[in-house]
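Visitor: A predicted structure for the sequence below; I have some questions about it.
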Amino acid sequence: MSLSTTVTLPFLTLPGADAVASPCASDDGISCDLAWRWTQNQTAAELATVLIGRPLAILVLVLGGLLVRWLAGRLIDRMVDRIAAGPLNERRQVRARTMGSLIKSIVTTVIVFVVLLMIISEVGYPIGPIIASAGVVGVAIGFGAQSLVKDYLSGMFMIFEDQYGVGDSVDLGTVVGAVEAVGLRVTRLRDVHGTVWYVRNGEILRVGNQSQNWARTVLDVGVAWNSDLDAVRASLRAVAHELWEDSAYAGVVLEEPEVWGVEALTGETVTMRVTLKTSPGEQSRVARAMRERIKARFDLDGIEMPAPARAATPAAGTRPAGPPPTS
C-alpha cells in the first residue's frame, strides 16, 4: 500500500484541470504549468515555456551572475583595502591592488563561463558535448596561439613575483618609462616624451626596475685638468652634505652622500663622481638639485669646469687650409 499526498492551490486549479494529463515536463518551469491549468491548451503551454519561462530563467541567471560578480568584487576590494591599510610599505600596497585587479579579472571570467553554460543548458542543449568540444578547441587554440598563451603566463608570473607594478619606472629593454597598467597580456608604459607604449608580456626578457626599495643618483662632474682635486672633492662633499641636511629632501636622500673620487681622465677634463642613495623614483629630482648647487658652489670657490672644444675659425683675410680653388 502506498500513500501519496497532493497539495493543490485553489487559485491555480480550474475545474477539469486533472481530466487530461499535463504535457509539461519537469524542466519546463512554472510558466508551462500555469498556462496549462488556465487554458488546458498544449500549444499555449508550450508557447508560455518558450516566450516566458526560458527568457525569464535566462534573465534570472544573468542577474544572479551580476549579483555574484558584484559581491565578489566588494569582497576583494575589502580584502585589498584591509591589506593596504595595514603596517606595510607603499610597495606592498601597490602590489596588493595589482593582485586585487588580477583576482577580479579571473573571477569575472569564471562567472561569465559558468553563466553561459547554465544559459545553454536552460535553452535545452546538452552541455556535456560542448565542454568536451571546448577542450578539443582549447588544445587547438593553444597550438595555434602559443604567443598569446606565453603572454598570459608571463603576465601572471610577473604579477605574482612583483617584478613591477603601476607607477614604477622601468627599463624593459625595448622601452623605458613609467608603468601605467599591468595586464595579463600587455603592459602599458608612458615614456618621458609622453608616448604610450604597449609591450606584450611574453616579449619582455628583462626588467630593470628603478622604483623598488631604493635608488641611486650618480653624478659625473667634469673639472679642468689643472684644478685642485682636494678642493674639488671638498666642494662636492659640502654641496652633497647640504642637500642631505636640507629639510625639503628629508626622506628623499636616504644616506650620507659619498664622493667616490676621480672616475675618468679624458683630454682636458678630470671627471669626479658623486653618489646619493635616494627614495625610489627620486633620483632625477636629486640629480637636478645637485647640478644647480654644484654650479653655484664652483662659481663661489673659483673651480673651473672644462670649456667645450670649439672648431678653429680662420682669421679674417686668410684662406682655409685645403687645395686651391680651381678656375
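Guide: Noted; the coordinates are in hand.

Visitor: C-alpha only now, for contacts and for neighbours.
Guide: OK.

Visitor: can you give me the end-to-end span of stretch 199-212?
Guide: With Cα to Cα, to the nearest Å applied, stretch 199-212 spans 20 Å between its terminal residues.

Visitor: need the residues that contact it.
Guide: Applying Cα atoms under 8 Å, 6 or more residues apart in numbering, the contact partners of stretch 199-212 are 91, 147-148, 150-155, 163-164, 168-173, 184-189, 279-281.

Visitor: give me the buried entries from those.
Guide: Neighbour counting with 16 or more other Cα atoms under 10 Å marks 91, 147-148, 150-152, 154-155, 163-164, 168-172, 184-189, 279-281 as buried within these.

Visitor: try this one next to it:
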Amino acid sequence: MTHLYRSVFIFFLCLANMASLPLAAQTVDHPLRPPQTGSPQATLQSFVNAMDEVYVIATGDGARGSDTVLPLRRAAATIDMSAFPAEIRRSQSIEMALMLDEVLDRIGLPDLSTVPSAASELPEKWRIPNTPITISLIDEGPRSGEYLFTSQTAQNIREYYESVRDLPYSNATTPGLYTAYLTTPGPGIALRWSERLPEWSKRTAFDQTYWQWTALFVIALLIVLQFVPILRVSRSVAGAETENQERARRRRQFMTLLGALVLTIAAAWFVDEIVNLTGDTQITVAYALALLRFVLLGWIVIVAGNLCVDLVSWVRGLEQNSAGVLLLTVVSWIVVGLFLFALIVAAAQRFGFPAYSVVTGLGVGGIAIGLGAQALVRDILSGVFFLMDDAFRKGEYVKVGDAMGNVEKISIRSMQLRHHLGAVHTIPYGQIAQVTNFSRDWVIVQLSFTVPYETDPKLIKGKFKEIGEDMMADPAFAESFIEPFKSQGVFDFDDVGMVVRGKFMTKPGEQFTIRAELQARVKAAFDEAGINFARKEVRVAMPDVESATGQSNSEQRAAVAAASASEPSKS
C-alpha cells in the first residue's frame, strides 16, 4: 500500500510539473482590461484580438500555459454563458472560446468595416454572414447593454465545430490552439511545448488523451477509497457502548468527513486545472464531484449539529437521553435543517436550477409531508413544549392518564413508563393531556393508626416524637428526611377507636423505605408502652342463669355458641 501511495504521488507531481514548467513568463500589459463590447464590431474585434494575443504567447519559445489564461478569459468574456450552470460556466467558457475561434479560422472573418459599430445605428443583434453565429444586445442582468455572442451560439458551438473541423484553415488565422488545449495539461496553452510532446501522449479516446483517462481513473479510485474509513467510523459511532466513547468516535467521524471534503475539493481542482478535461467528460466529472462535495457538506453539517449537542451537554453535565439533551437535539435539528435547506438551494443554483423553483418544490413537498404526518408533527411539537416546561425527567415517577411508573426513556416523539410490576407504557406526547409528577423537590407522607378510646393522646405524641428524633439521628435515614416524623394529634373517631395521625417530609423516592421503617418502629414503641391497636370486638351479654334451673355447663356453652353464630359473618 505504501508503494501504491508513493507511485500515485509521483504521478500527480509529474503532471503538476508539466502543467507549470519553470519557464520565463510573458509580460501582460493591463491584465484586468475587459473586452470592448459596446457594439457587434467591438465585440468581434475584441475576440479576435484576444485570440491573436493567445496565439502570439502560445507560440513563443519561452511560453508557459498559464501565460495565456488572461487573454483566453478576455476572449471568453465576449460570450454570453448565462445559459450554462454556474458549476461548469468558468471551465466551459474557455473551451467555447477556443471552438468559436476554430470555427472562425475555417470559415473566415467578415470585413470588419461591414460589421455594425458605435458610429452607425446599432441593431438588437447581428449575425455573421452565412452562419448561425450571432452577436446580440443583452437586455438584463449584470452585463446589460453589452453586445455578446449569444448563449444559443455558445450552446451550439460544439455542433458548429464538428461541422467544420475537417475544413482547411483560412489565411491569417490562429491554427492548432484547440488541439493543443485538448492534449496538454494545466491551464492555458503552450503550443511550442505541446508540439514537442511524444505522439503517444496525444492519442485520444472519446476526446480525451490516454494519460488524462489514467489520471481520472486514479482520482476516481482515491475518491471511492475515501469512503472506506468514512463507513468504518460511522459504524463505530453506532456501535459505541458508552457516552464518552460515542462522543470520541463522533469527533473522529467529523474529522474523517472533513478530510474527505478537502480531498474532493482538491480532486476537482486537479481535474480542472491540471488534467484539463474537456467536453462532455469534463461536465460529467465536474457535476459528479460537485454533487459529492455538497453531500459531504450536508453530512458534515449533520455531524456538526450532533457535536454541538455533545459539547453543550458535556459542559452542562447533562445525562444522555435526558430532557435537556433531547431539547438541545430538537434545536440542533432545526438549525441543521435550515443549513441543509440553504445548502440544497445553493447546490440547485450551482447546477442550473432556479432558486424559486427549488424553494417551491421543497415547500410543496413539506406541505405534503405535513399533511401525511400530522400525528407525528403533533407528537414532536408537543414533546418540545413538555421538554421546555421540564414536566418530567428520566427516572422520575409520574402518572399520565391511567398509566403510572418511572420514566425510563424520553425520545423525540414519545416517552416510556416502567410500571413497578414490569410493564412498559409507551405514550406519544400528542396524547398527553396531563402529567402528574411525584418526584419533584419533596414528598409528604401521612400515617394513620387506630387505638382504643382510652389511650392517652399525649403518650402517643411523645412516642411519635421519640421515633422521629431517633430516625433523624440514624445515619441510614437522616439524609433522606427534610422534616422529621411528628404527631398531628387525633384525626378522627370511628366505631372501634380513635384515629391518630403522624407525618414526615422526605426526598422523592425515599418515602417508601422510610414509611416501612416508621411503621415497624411505631409497632415496637406501642408494644413497649402497652398501647394496643384498636380492633373490632364482639361482646355477648348473657342473662343471669340460676344454678337452680338445673342447666349443665355443656348446655350453657352451647347457648353461648348459638349466640355467637347469630352474628353476621365478616367478609
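Guide: Perfect, I can see it now. Predicted model only: the values in this text are computed from it and were never measured.

Visitor: thinking again about what came up before, next step: the buried ones among the contacts of stretch 199-212 of the first structure restricted to helices.
Guide: 91, 147-148, 150-152, 154-155 (DSSP state H).

Visitor: now do the helices in the first structure.
Guide: Counting by DSSP H, the helices of the first structure are 30-39, 42-48, 54-84, 90-123, 127-144, 146-160, 229-245, 283-301.

Visitor: and these as CSV, adding distance to residue 210 of the first structure?
Guide: CSV is the format used below for the helices of the first structure (distance: least, Cα to Cα, whole Å):
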stretch, distance to residue 210 of the first structure
helix 30-39, 63
helix 42-48, 65
helix 54-84, 22
helix 90-123, 12
helix 127-144, 35
helix 146-160, 16
helix 229-245, 21
helix 283-301, 9
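
Visitor: residue 268 of the first structure: which of the ones you listed is closest?
Guide: The closest of these to residue 268 of the first structure is helix 229-245. By Cα to Cα, the value is 13.9 Å.

Visitor: would you map the strands across the stretch 401-550 of the second structure?
Guide: Assigned by DSSP state E, counting those that start in this stretch, the strands in the stretch 401-550 of the second structure fall at 403-410, 414-418, 424-428, 435-437, 443-451, 481-493, 498-506.

Visitor: in the first structure, which residues correspond to the shortest one?
Guide: Residues 207-209 of the first structure are matched to strand 435-437 of the second structure when aligned by TM-score structural alignment.

Visitor: give the burial count for residue 209 of the first structure, as a bare number.
Guide: Burial of residue 209 of the first structure, expressed as a neighbour count using other Cα atoms under 10 Å, amounts to 20.

Visitor: now do it against residue 187 of the first structure, distance only.
Guide: As for residue 209 of the first structure, its distance to residue 187 of the first structure is 14 Å (criterion: Cα to Cα).

Visitor: tell me the buried residues in stretch 282-302 of the second structure?
Guide: By 16+ other Cα under 10 Å, the buried positions in stretch 282-302 of the second structure come out as 282-283, 285-287, 289-290, 292-302.

Visitor: most packed of the helices of the first structure?
Guide: Sort the helices of the first structure by mean neighbour count, taking mean count of other Cα atoms under 10 Å, and helix 30-39 sits at the top with a mean of 20.

Visitor: so how far is it off the chain centroid?
Guide: Offset of helix 30-39 of the first structure from its chain centre (Cα atoms, centre = their mean, to the nearest Å): 53 Å.

Visitor: before we move on, what about stretch 434-449 of the second structure?
Guide: 42 Å.

Visitor: quote the end-to-end distance of that stretch.
Guide: In stretch 434-449 of the second structure, first residue to last residue: 33 Å (Cα to Cα).

Visitor: ditto for stretch 188-208 of the first structure
Guide: Stretch 188-208 of the first structure: ends 15 Å apart by Cα to Cα.

Visitor: list the buried residues in that stretch.
Guide: Using 16+ other Cα under 10 Å as the test for burial, stretch 188-208 of the first structure gives 188-190, 197, 199-202, 204.

Visitor: now for these: which two are most distant?
Guide: Spanning the widest gap among these are 190 and 202, at 18.9 Å by Cα to Cα.

Visitor: quick one, strands of the stretch 1-150 of the second structure?
Guide: 125-127, 134-137, 147-149.

Visitor: out of those strands, deepest packed?
Guide: Across these, averaging neighbours per residue (mean count of other Cα under 10 Å) puts strand 147-149 on top, at a mean of 28.

Visitor: for that strand, which helices and strands make contact with it?
Guide: Helices and strands touching strand 147-149 of the second structure, by 3 or more Cα pairs under 8 Å, 6 or more residues apart in numbering; DSSP states H and E, are helix 40-58, strand 134-137.

Visitor: possible to save these as TSV with distance to residue 338 of the second structure?
Guide: Shown next, in TSV, are these (distance: least, Cα to Cα, whole Å):
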stretch	distance to residue 338 of the second structure
helix 40-58	44
strand 134-137	40
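
Visitor: and residue 250 of the second structure, which of these is closest to it?
Guide: Nearest of those (Cα to Cα): helix 40-58, 51.5 Å.

Visitor: for that closest one, packing partners?
Guide: helix 69-76, strand 147-149.

Visitor: ranking those by burial, who's on top?
Guide: Per-stretch averages of neighbours, counted by mean count of other Cα under 10 Å, single out strand 147-149 among these, with a mean of 28.

Visitor: so that strand corresponds to what in the first structure?
Guide: Going by TM-score structural alignment: strand 147-149 of the second structure matches no residues.

Visitor: what do you get for stretch 394-402 of the second structure?
Guide: Using TM-score structural alignment, the residues of the first structure aligned to stretch 394-402 of the second structure are 166-174.

Visitor: also stretch 225-244 of the second structure?
Guide: Per TM-score structural alignment, stretch 225-244 of the second structure has no counterpart in the first structure.

Visitor: tell me how far that stretch lies from the chain's centre.
Guide: With Cα atoms, centre = their mean, you get 16 Å for stretch 225-244 of the second structure.

Visitor: right, I'll leave it there.
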